[in-house]
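J.: The following comprises the amino acid sequence and a computationally predicted model.
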Amino acid sequence: MPEPFTLTTLLLAGAAAAGTEAVKEGTKDAYRKLKDKVGELFGPKAAKALVKLEDAGTQTEGGKELERYVGDNLDPEEAVQIQPLVDALVQALRDDAVAKSAAHARVGLDIEAGGNALVRNIEGAREVVAKVKAAQDVTIEGFRMDTGRDPGK
């Protein structure tokens, strides 16, 4: 079973892929559909955050705003509406070799745990940024980094 990811992380990967000319139109279309649905469900502030997410200069700010307006706790009705679009974008990113390269994985973890914290099996990342605050043990295991060249350099 794949590890969970946030909607913001998926949208960030989709934005990076959609901004690359050689990415398949199907991948770009899957991203646009999810982006439009997020704007529709969560309003104009979320839509503005998505615009910032697509610009490298405002990406961090856009990600923070999107987390604020959308978060990761969708109500059941929102989840039902978004799930097919999430699945379509995940599949498109997997099937499109150029998109995989363009949306190189930057994993950001910000974990606050009252007990133990366990981070396990992150694969294909080129960057991992972790901030972990735990009352007990922190265990990080199973990292398999992507050694490929960063397409942005």
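T.: Sure thing, it's come through. Residues are numbered from 1 along each chain as shown.
J.: rest of the way, CA atoms for contacts and neighbours
T.: Noted.
J.: Mind listing residues that contact the helix or strand where residue 130 lies?
T.: Element membership of residue 130, judged by DSSP states H and E, is strand 123-134. For strand 123-134, contacts defined as CA atoms under 8 Å, 6 or more residues apart in numbering pick out 104-117, 138, 142-148, 150.
J.: Second structure for comparison follows:
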Amino acid sequence: MPEPITLTTLLIAGASLVGTETVKEVTKDAYRKLKEKVGEVFGSRASTAVAKLENPATHDQGRKDLARCVDDDLRPDEATELAPFVEALIRATQADADAKTAVHSRVGLDIEAGGNAFIRDIQGAREVVAKVKAGQDVTIEGLHLDTGRDPGK
């Protein structure tokens, strides 16, 4: 069963779509509307963090800033306010083949563990970037990358 989509995960994915020329404008527009709503709900620090996500030079800092500003455990009023925008971006992404490819092509992991770090079952990514600080062993198991080619062609 796939992991649930969190608001921060969706914003990070959306930020990667904005710079992809082949992604449909309706998908980019759905992301922009969600981004604006996140700024209204969580304030200007959240807006700044999301803007940093869109720039490759500040992407990692944007992710860290976003984690401080946006809580994925939303209050009921926040969830109700954001739901239509989240649903619109998910629907647009699902209907846009280029957006689905862009969203699913990269997995980024930033793990800090006092003991062992165990990463299991990453599938369908085209690129995996892992920064792992572990007190002991790091194990990666079940990594299945997508070459980006349709095997039927």
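T.: Alright, I've got the coordinates. Please read all numbers here as calculations on a predicted model, not as lab measurements.
J.: Next secondary structure element downstream of the strand holding residue 130 of structure 1?
T.: Next element after strand 123-134 of structure 1 (DSSP H and E): strand 138-141.
J.: so what does that following strand touch, helix or strand wise?
T.: strand 117-120 (3 or more CA pairs under 8 Å, 6 or more residues apart in numbering; DSSP states H and E).
J.: now for the strand it packs on, which elements pack on it?
T.: strand 138-141.
J.: Helix or strand next in line after the strand it packs on, which one?
T.: Per DSSP H and E, the helix or strand that comes after strand 138-141 of structure 1 is strand 144-145.
J.: packing partners for that following strand?
T.: Counting by 3+ CA pairs under 8 Å, 6+ apart, strand 144-145 of structure 1 packs on strand 123-134.
J.: Give the full set of residues in contact with residue 96 of structure 2.
T.: So residue 96 of structure 2 contacts 23, 24, 27 (CA under 8 Å, 6+ apart).
J.: for residue 69 of structure 2, that is, sorry about that
T.: Counted by CA under 8 Å, 6+ apart, residue 69 of structure 2 has contacts 42, 45, 46.
J.: Then residue 110 of structure 1?
T.: 130, 131, 132.
J.: rerun at 10 Å
T.: 129, 130, 131, 132, 133 (CA atoms under 10 Å, 6 or more residues apart in numbering).
J.: One more: residue 59 of structure 2?
T.: Counting by CA under 10 Å, 6+ apart, residue 59 of structure 2 has contacts 12, 15, 16, 49, 50, 51, 52, 53, 65.
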